Structure formats: structure tokens, C-alpha cells
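**Q** model this:
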Amino acid sequence: MLVELSIKHFAIIDQLTVPFQKGLTVITGETGAGKSIIIDAIGLLLGGRGSADYVRYGEQRAEIEGLFHVEEGNRALEKAKDLGIDVSDQMFILRRDITTQGKSICRINGKMVTIAILREIGQTLVDIHGQHEHQSLMQPEHHMHLLDEYAGVLLKRTRLEYQELYKKALQLQQQVVRFSTNEQEMAQKVDLYQFQLNEIEQAQLEPLEDERLLEERHKLQHSEKLFSLLQDSYQSLFGENRGLDFLANATAHLEEAATIDKELSALHENVSNSFYLLEEAAFTLRNQMELIEFDPARLEVVESRLHELTQLKRKYGSTVEEMMEYAARIEEELDSLVHKDDRLSELIADLEAAWKDLYVEAQTLTKLRKEAAHKLKKAIHSQLRSLYMEKTEFDVSIQPRVGTKDSPIIDGQAVAFNEGGMDEIEFYLSTNPGEPLKPLAKVASGGEISRIMLAIKSIFSHQEGITSVIFDEVDTGVSGRVAQAIAEKIHRISEDSQVLCITHLPQVAAMADTHLYISKHEEDQRVRTSVNALTKGEKVNEIARMISGVEVTDLTKQHANELLQLAETLKV
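**A** Modelled structure (predicted):
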């Protein structure tokens, strides 16, 4: 849900912070007070088209910031994770600054992002619906997702199984295409791989060989210095009047001292042990000196081998292990190319089998969707009847996608698969008896579209996973019993998603859990906008104003009270 919205230097708004609550929040006020400007600000925060015209006159930039909280499992969290955005506390802070040069700076949880990413995340958080702005429900490409979500767990599990098969089929298809390239290209690959494999095999590589040779070269290059250092160390320890000689003398003295003072026995033992350790070290030094070779010929061999390995590394890998792995890969590839025809026949057979398995799974998807579409049709008709649109017909068109010459042929027909199956799904409507069903986006207008969208959103608000739904004057063109039905429907949607609603209908305002009043006033010869949450008494006056339009009378206040009492009854 949208927890708080902060707006600064945006249009006629100087500075404004609005906290929001769960349930249905109604926003009312005089025309021009800034109600729709707040919705425009939210739209920009969600990645809408920006303009320097939005910056308040005399300021350098407009700043919009919104705090959102989402429940565990919300798809916005998955998207954020994919984009590397930290949302460990399930909170999103979206921010957008627009400069007077028209440039936008976008951030999510402090991380700078592109407008496209802001839009991608924003569309999972809020759905804005105005009389002429239909968003997701009016987009045919979104209808399959809605129907699948409505269908439930069985279809979702079937779709996941289908997608695994689809991925496998695509991989096989790519392999078939690769093996079906022209003969000249294949022959060139065979020659290249054969040359590379021979070159690597002739080098007779050994694991970690380069590291061992580098170490050996280092020793050979510094053999004289190494011998000199070891010799000096040995001579410092072994010989007359050398280290061990003095240590032996100290040991003998301490041994005699320990006969006088037994507390020196431990010290004598330590010095004695040190003598034997150093004596053993001296013998090791002597052995190491005997092993050192002054061998320029061996150094030349090592240098030559390292040079050979360096040349190979430029072609086949940065280490000996990588080169050996590369050789194993091209050996396998070479075998496949040499036996191309056999391998291609196997791949084609595997691909044909994969397409058939995919077709069976796609048919299951289609069957489940048709069952779900039948139930959805009944549910939508029930919603439309409650909005006094008994004559309106709703249907879900499920048609096979049109295949092309490149599509797989199954049972003599070209089948066009994609990640969702082989179906084209679109919602259709007919608002008048005798009129044919037409795509949802092309049928409704005016007051009709408000009711149609509310009917559909009543079904899909939970399935869409949207945390907040905004209705911007969707009640235009309706009144009477239809207005009351719309009010009840909007409140029903708010039980599954937070709803913000700009309205001119007193019936809708009466159903509000929170009622915000927007007003504007002049200060220092500039217009300023303010937002206030109305108390119960203030609600009565505002709804009375909405009823009368001009003058608030005792009768309109009485009517407003009746609407509020009716609303409380309907909420139970």
C-alpha cells in the first residue's frame, strides 16, 4: 500500500506531505484545488511521462517521493531482487526529481535507476484508472495473465510444467539450427577444431605445469644467490666458534647449573632442545646446498616451455587447466561435427518428440483456460448486474495463435507456441442488445466504462497483486442507483487492495474509510494547496456540499447523514 506521499514544487503545489491509510480513501475538493495534480504526481512517481512544465514557477526542480509497503510474496519484491534493489524490509521508497530542463532523476530505495525500471516496479505497486486511462485491464496482452491467475493453482502448476518443456524444445531447436548450417561452414569448423586440438595435444599439457615451471625458473635465475645465502646460514651455525658451538657450551653450563638449582632444569631442557633443532636445521641447510644446480641449459629449457605455454594461452585460455578444458570441449564438438548427419537425425527426432509433448501440455492449458473463462464470464455478469448493466455481455476469446512457415507442424497444422502456450486471449464486451461482441478496449465509453472497469476490478483486484488502486473521477456521468452501486463496488475492491478515489459522487464519499479534503488558498500572492483529513462532522458538511452543489442546508446535511449511516450499514 501507499503509506505516504511527499510532493514539493510540483505544479501549483509548493510543499505537501500526505499520509494514507488502508481501505478506501476518498479525495474531494473544489474544482482546480489540485485533486488530479496529486494523481499526476503519483503517475510520474510510477514512471509516467515527465515534463519541465510540471516544475512550479520560480523553482529549479519538482520533487516527488512515495513510501510503499508490500506483503511477502508480492511480485514487486521479485522484480526488485532481479534488479539488485534491496527490499529486505518489504518497503519501497520511490523518488523522482524533474528539473526545469526536463531531465528526470529516478531512485528506488536510494539506488539511482532508469525511468524504465521505475515504471517496471511502479506498475506492480499501483494501478491508476481514469475515465480515459485504462491501464492493465484494457491491454489484451495482460488478459492471459489475469485469466491464469483467476484459474488458480492447477493451471499455474500446469503452466510451469509447460514452460519447462518449452525451454527444452527451444534448446533442441537451437541445436538443430546449428547443425543445419551450410556444409562449407561446417567443414571450416572441422578443420579449425582439428588444428586447435592437434596443437593442444602436441603440447602435452600437464595440470599446474605453468605454476611449477614459473617456480623452477625463479630458483634457477637466483641459484647463485640462493647458494650463497644458504652457505652463510650454514657457516653461521656449524663449525668452531659458530652458533652451535656456543649453544653447546651454554647447554653444558646450564646442565651443571641445574645440579645446583633444580629450578633451572626446565631452562636447560629448552636450550638443549633448541641445540638439537638447530643442529638438524644445519644438516638440512647442507643438504639443500648440495641440491642447488647451476644449470643454464635447464633454465633455457624452462624459458622455452613457458614461452610455448604463453603462446597457447593467448588462444585457448589463461591457465593450463582452462586450455585442457577447452580441448575437451572442442574434442566433443569435433566428434559431433564429424558425425553431423547422425547427430542431426537424433536432434530432429528429439525435437519432434518435444513439440508433441509440448502440444499435449498446451492443449491441457487451453482446456483449463476455457473452464476458467466459463466461470469468469458468470462472475463478471453477476458484477455487471449489480451495477445495473443487465444487458451487457462479457466473454473471453481464446483462439489458437496463428502459426507461420517456421512454426512446428503437428497433426498437419502449424502451431505457434510461446511461453504462455498456444492461445491468444482477449476480453470481449457488448454493451447493447443485438450488438456483436468487440474487444474490451474498443467498446465502452463514458459512464459505461466506469461500471465495466469496476466490475472487472472487483474480480481481479486480488489476482493482479497490485497494492494500491487509484480511481480518478471514474464516476463521471452516473447518478442515482448506479452511483450507489459504484460506491459499494469501489469499497468492495478496497477490501483486497488499498483504494484512492477522487470523486464528485456523495455516495462514494460516504463509503470512505478516510476522507481527505483538498483546498487551495493564496499566500504571498501565490496559490498553495493543502490536504486535511475530515472529522465526522466535517464529512457531513463536505458530503452535503457535494449533494447541493452550492448552498449547504439543513436538508442536505440530513441527507448527508443518511448516506453516512447507510454506508456504515453496508460496510458490515
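
**Q** when you work out contacts or count neighbours from here on, use the C-alpha atoms and nothing else.
**A** OK.

**Q** quick one: contacts for Leu10?
**A** You called it Leu, but residue 10 is Phe. Ala41, Tyr54, Val55, Arg56, Ala62, Glu63, Ile64 (Cα atoms under 8 Å, 6 or more residues apart in numbering).

**Q** one more time with 10 Å
**A** 16, 37-38, 40-41, 53-57, 59, 61-64, 97-98 (Cα atoms under 10 Å, 6 or more residues apart in numbering).

**Q** narrow these to those in strands?
**A** Residues of these located in strands (DSSP state E): Leu16, Arg61, Ala62, Glu63, Ile64, Asp97, Ile98.

**Q** for this protein, longest helix please?
**A** helix 340-386 (DSSP state H).

**Q** helix or strand next in line after that one, which one?
**A** Heading C-terminal from helix 340-386, the first helix or strand you meet, by DSSP states H and E, is strand 393-400.

**Q** and stretch 384-404, which residues are buried?
**A** Within stretch 384-404, the residues scored as buried using 16 or more other Cα atoms under 10 Å are Leu384, Ser386, Leu387, Met389, Thr392, Glu393, Phe394, Asp395, Val396, Ser397, Ile398, Arg401.

**Q** export the residues you listed to TSV and append columns for distance to Val190.
**A** Below are the buried residues of stretch 384-404 laid out as TSV (distance: Cα to Cα, whole Å):
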residue	distance to Val190
Leu384	67
Ser386	72
Leu387	71
Met389	70
Thr392	67
Glu393	64
Phe394	61
Asp395	57
Val396	54
Ser397	51
Ile398	48
Arg401	40
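
**Q** just the closest of the residues you listed to Asp357, please.
**A** Arg401 (17.7 Å; Cα to Cα).

**Q** residues near Asp232, how many?
**A** Asp232 has 11 neighbours, counted by other Cα atoms under 10 Å.

**Q** residues in contact with it?
**A** By Cα under 10 Å, 6+ apart, the neighbours of Asp232 are Leu285.

**Q** tell me which helix or strand it sits in.
**A** Going by DSSP H and E, Asp232 is in helix 223-237.

**Q** my guess is Lys189 meets Leu337, correct?
**A** Yes - using Cα atoms under 10 Å, Lys189 makes contact with Leu337 at a distance of 8.2 Å.

**Q** here is the second sequence; please produce its structure so I can put it next to the first one:
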Amino acid sequence: MLTELSIRDFAIIDEVSITFKEGLTVLTGETGAGKSIIIDAIQLLAGGRGSVEFVRHGTKKAEIEGLFIVEDAHPVYKKAGQFGIDISEDGMVVLQRTITNQGKSICRVNGKLVTLAILKEFGQSLIDIHSQHETQSLMDPDRHIELLDLFSAEQLSSSIEDYQSVFEKYQMLNKRFKELSENEQEMAQRLDLLEFQFRELQEAELVPKEDEELSDERNKLMNYEKIYQGIHDAYHSLYGEQKGLDWLSHAMTSLESTADFDEQLSKLSEELSNAYYVIEEITFQLSSQMNELEFDPERLNQIEGRLNEINRLKKKYGQTVENMLEYASRIEEEIDEIKNKDSHLHRLEQQIHELGQDAVLDAKNIHDIRKISSEKLAEYVHEELKDLYLEKAAFEVDIQIKEGKSTDPVFEDRHVKLQKNGFDIVKFLITTNPGEPLKELHKVASGGEMSRIMLALKRIFSRHQGVTSVIFDEVDTGVSGRVAQAIAEKIYGISKGSQVLCISHLPQVAAMADTHVRIEKQVHDDRTSTVVKEMNEEEKAEEISRMITGAELTETTFEHAKELLAMASKHKQ
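**A** The predicted model follows:
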């Protein structure tokens, strides 16, 4: 959930810090007080498009910062791991967005600089914003398949994984087939390049680990004098009259003479003897190395030349000899493919056909699961719409199979187009008037009906989407009476599963709030600023009373406001 929001020098906001709580928080206030500006700030925090117009006049930059607390299993942890961002044990995620008066946008997640695209990915997994003009994925036909899959994720997840594994291989083979078959001139040029590269690598006669071994040998030759002097000094310190081995031999003989009289001395004598013979062996090896050590300037030149050649090739073909040998192996295969293009194309065609039919079988399994899930989703939506006084509305999930070209795989005697999530096209259809045909969601005309449909869908999908905060910006526009009360109860129902922040002009929605915040506009020293205030129970009643009348507070409206609050409390219980 969003627990803290700080905004500085943003539009007409000088500096505001708001603490949000669980459940339903309703923000109210006069038109133009800055309610939607706060939602704009949250939208920017979620990766929305910025503008210098958001920077408060006379300041250098606008700053927005949001603190979120997430549970252990939240999808944001996976994103954090993907982008190398740490999340503390208490699940704190801090999103920051700065917009300068020159139009530059600076984004951070938990203090780490990120691109706007990455901030957007985090924002979309934490915040879901809905307004009367923008209903995001719910009204976008291209996103309906994702929402249906989200609804049936438990049944679909393994089938989708199986399909996508086959589909990726299918795509790769198609790409290779296209490369081999389309452009003869490009392939001829590619063949010339590959043959030159392969010939150059073959002539180099590279040996695994060769560069490492040559570097070691070069290091020894370049430090010949130091090595020789070190061995020489060590050897002559150990071998010779009155040297190390001579004194060790004397000590060993002296200790052996006492070994028969003391068990402890006997053990020490044995250990000393072992040490003597180890050092004697080291002395022999030092002598051998000293005799074998030879400085060969010609060999050093050969090594330098060979390493220069290897380093030149590394710049073109790989960072190590092993990388270059692997590259040579790959291009040898590609050369063979190009030279024997026809046979390779034939083999690729067979593989594409087989993989395509395998993918079709997996896509058919996904299609069947979606059909079953779509019927269950339709039942849920009808129940939700009934609560919102749209009991005569009809909702249906339309699932069609995408037609393919003659080169695409065949399913039930027709060619189908495979996509990353199967071969289905999914659309949500609805009609609110009996006898009228079903239409796509975004073609439903009435604003009041659109609000209720969106809320019904949001109520269902909010359980599956995993976002921590759902934000409604005046989605209740155009409704009143019993519908307004139903919308208030529906919004409150969503807040039982996710934190909900709601800007509303409906007193019924305000009465349902767990936390009621009033947004006010003040003028001080000829500058306008926005002030945020959390209200107590008495202030809530007064604010709801003003929302009912739109004018001065009266005893009647105050009693009506109290009655609304009492009804809301009863509903919550």
C-alpha cells in the first residue's frame, strides 16, 4: 500500500506530505482545489508523461516521492531482482520523480537511478489509476486477453508456459528461414565475410588456454634476473659448509642421541628428521631449476609476437581463446548452411511445420481453458452489475481464433496465426438495454453506465492484479440516488482487498470512507497553494453536508449527513 506521499513545487502545490492508511481513503474539496493535481502527481510517480508545466512557477524543479509497503509475495520483488534493486526486509519501496523547469526527468527506485520505462514498470505493479476519461486496460480491447488470463491464472499458468516454450523455438526457426531464403545478395556477402573470418581463425591455429600459458611464460622471461637471483640465494643459503642443511644435520644428530632416554624427545627427533629430508629435497629441486633456467631473448620476442596476434583477433572475435574457438565453430555451421541452403531450407521447413503443429495443440488447450473461464467471468460480472442496478445488462467474453496465412499452421482445416499467448482474440462485449446487440466495452455510450461497468470489472480483477493501491478519480460522475449508493458500496468492497484512494463528489462515497481527507486551496502572499487535512468524525459530517447542498450548512443537511455516516457504518459491519 501507499503509506506516504510527498509533493513539492508541483503545479499549485507548494509542499504537501500525506500519510495514507489501509482501506478506503476519500479525497474531497471544491472544484479547482487541487484534488486531481494530487492524482496527477501519483500518475507521474507511476511513470506517466511529465511536462515542465507541472513545475510550480518560480521554482527550479517539482519533486514527488511515494513510500509503498509490499508483502513478501508481491510481483515487485521479481522486478527489483531483474533490475538489481534492493528491497529491505520490511518491504519498503520508494519511488521518486523529479521534473526540472528545463524538462529533464530524474527517476529513482529505492535511491537507485532508473529510466522512466523502469519506473513505469514498478509503478504499474504498485498503482492502478482509473478516471472518468481513462479506464486503462479495462476498456482497451487489446488488453482483454491479459485480463481473462489473469482471471484464470491458476488454471492457465502451466499451459501458457508450455506453449511459450514451443512458440519461442518456432519463432526462432521462422526467423532463420526468412534470413536464408529472402535476400540472395545479402547471403552472398555474408558468406564472403564468414569464410574470411573462418580462414583467419583457422590460420591462427589457436589452442585452448594458449594466451594464459604464453602470458605466464613471458612473465618468467621478463623477470629472469630476479628469479635466478632468488633461486641462487635460496640454494646457497641451504647448501654448503656452515649453511642451513649443515646446521639442520647437526641438530638432527644431536637430538637422535637423546631419543632413547625420553619419548617426547624421540617424537621431536623424528619430526626434525622428516623436516630435514623435505628441505634437502627442496634444495635438490632448486639446484635443478637453477641449472635449467635460461634466458632466451628470441623466445621472448616470439611470445610477444604471438600474444599481439591473439590480442588482435580478440578485438574481432572474442575476449578469450575459448570464445574465439566457439565463434569459429558457429560460423563453420553457418557457412555450411549457406552453401547447402536448399537442403537446410527443406529441413527448416519440416522443423517449422512440426513445431507449429505442436504449438497449435498447446494453443488449443489454452483456448479450451479460456472458454470455460470466460463463462465463469461472465457469471461474476452479471452478479456485480446486478448490485449496481444493471440487472438487465448482458456481458459476454467473445473468443475468436485469429486467421493466419497459407504458410501458418493448420487448426481444424484452417490456417491460424500463432501469437505469444496463443491464437485467440478476446473481447469483452456488453449491452445494457434488452434487445440491443452486444458491443465492445469502449463503445458503450452512457457515462453513468460506463462507470458502473468499470467498477464491476475492477471489483473482480482487483483480486487478481496484485497492485497495492487502486485510485479512482471521479469515476462516479453522472450517477445519483440508489446507483450512487451502490457505487459507494462497490468501491468500499474493492478496498477490502486493496488500498483504495478515491476522489469523489458523491456524499454516499464520502460516507463510506475509512479516512476522509479534504483538499483546500489557499492564497497567501499573492500565491495560491493546496492544503491537505484529514478530518475527524464531526468534520466529516460537515463536509458531507456541504457535498449534499453545495451551499451553506443547514441543520437538515447536517442530520442527513449523519444518517449517511450511520448507514455506511452499518454496511461495513
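
**Q** thinking again about what came up before, same for the longest helix of structure 1, what does it pack against?
**A** helix 143-151, helix 153-179, helix 320-338, strand 393-400, strand 409-410, strand 423-430, helix 446-460, helix 480-493 (3 or more Cα pairs under 10 Å, 6 or more residues apart in numbering; DSSP states H and E).

**Q** just give me the mean distance for that helix relative to structure 2.
**A** Taken against structure 2, helix 340-386 of structure 1 registers an average deviation of 2.5 Å after superposition, with mean Cα distance after the TM-score superposition for structure 1.

**Q** ok, stretch 480-492 of structure 1 next?
**A** Mean for stretch 480-492 of structure 1 is 1.4 Å (mean Cα distance after the TM-score superposition for structure 1).

**Q** what are the buried residues along that stretch?
**A** Val482, Ala483, Gln484, Ala485, Ile486, Ala487, Glu488, Lys489, Ile490, His491, Arg492.

**Q** so how far is Ser445 of structure 1 from the third one?
**A** Spelled out, that is Gln484 of structure 1. 20 Å (Cα to Cα, to the nearest Å).

**Q** same question for the fifth one.
**A** The gap separating Ile486 of structure 1 from Ser445 of structure 1 is 16 Å, by Cα to Cα.

**Q** hmm, back to that, in JSON lines, list the ones in strands among the contacts of Phe10 of structure 1 along with distance to Thr28 of structure 1.
**A** Shown next, in JSON lines, are those (distance: Cα to Cα, whole Å):
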{"residue": "Leu16", "distance to Thr28 of structure 1": "16"}
{"residue": "Arg61", "distance to Thr28 of structure 1": "27"}
{"residue": "Ala62", "distance to Thr28 of structure 1": "24"}
{"residue": "Glu63", "distance to Thr28 of structure 1": "23"}
{"residue": "Ile64", "distance to Thr28 of structure 1": "21"}
{"residue": "Asp97", "distance to Thr28 of structure 1": "27"}
{"residue": "Ile98", "distance to Thr28 of structure 1": "27"}
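
**Q** just the buried ones among the residues you listed, please.
**A** Looks like these have Leu16, Arg61, Ala62, Glu63, Ile64, Asp97, Ile98 buried, using 16+ other Cα under 10 Å.

**Q** assess the claim that the fourth one and Thr100 are in contact.
**A** It refers to Glu63 of structure 1. No - in this structure, Glu63 of structure 1 is not within contact of Thr100 by Cα under 10 Å, at 11.6 Å.

**Q** got any residues that touch both of the two?
**A** With Cα under 10 Å, 6+ apart as the test, Glu63 of structure 1 and Thr100 both reach Val55.

**Q** what is the burial count for the counterpart of Ala169 of structure 1 in structure 2?
**A** Alignment note (TM-score structural alignment): Ala169 of structure 1 maps to Tyr170 of structure 2. Applying other Cα under 10 Å, we find 21 residues neighbouring Tyr170 of structure 2.

**Q** measure Tyr170 of structure 2 to Arg97 of structure 2 for me?
**A** The value you get for Tyr170 of structure 2 to Arg97 of structure 2, if Cα to Cα is used, is 41 Å.

**Q** which residue is nearest the centroid of structure 2?
**A** The C-alpha lying nearest the average C-alpha coordinate of structure 2 belongs to Lys79 (Cα atoms, centre = their mean; 3.1 Å).

**Q** distance to Gly110 of structure 1 for the helices and strands packed on helix 340-386 of structure 1 - can I get that in a markdown table?
**A** Putting these into a markdown table (distance: least, Cα to Cα, whole Å) gives the following:
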| stretch | distance to Gly110 of structure 1 |
| --- | --- |
| helix 143-151 | 31 |
| helix 153-179 | 34 |
| helix 320-338 | 41 |
| strand 393-400 | 42 |
| strand 409-410 | 51 |
| strand 423-430 | 39 |
| helix 446-460 | 32 |
| helix 480-493 | 32 |
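
**Q** how close does stretch 251-260 of structure 1 sit to structure 2?
**A** Averaged out, stretch 251-260 of structure 1 is 9.5 Å away (mean Cα distance after the TM-score superposition for structure 1).

**Q** what's that stretch in contact with?
**A** For stretch 251-260 of structure 1, contacts defined as Cα under 10 Å, 6+ apart pick out 245, 247-249, 261-275.

**Q** out of the residues you listed, which end up buried?
**A** Leu247, Ala248, Ser265, His268, Val271, Ser272, Ser274, Phe275.
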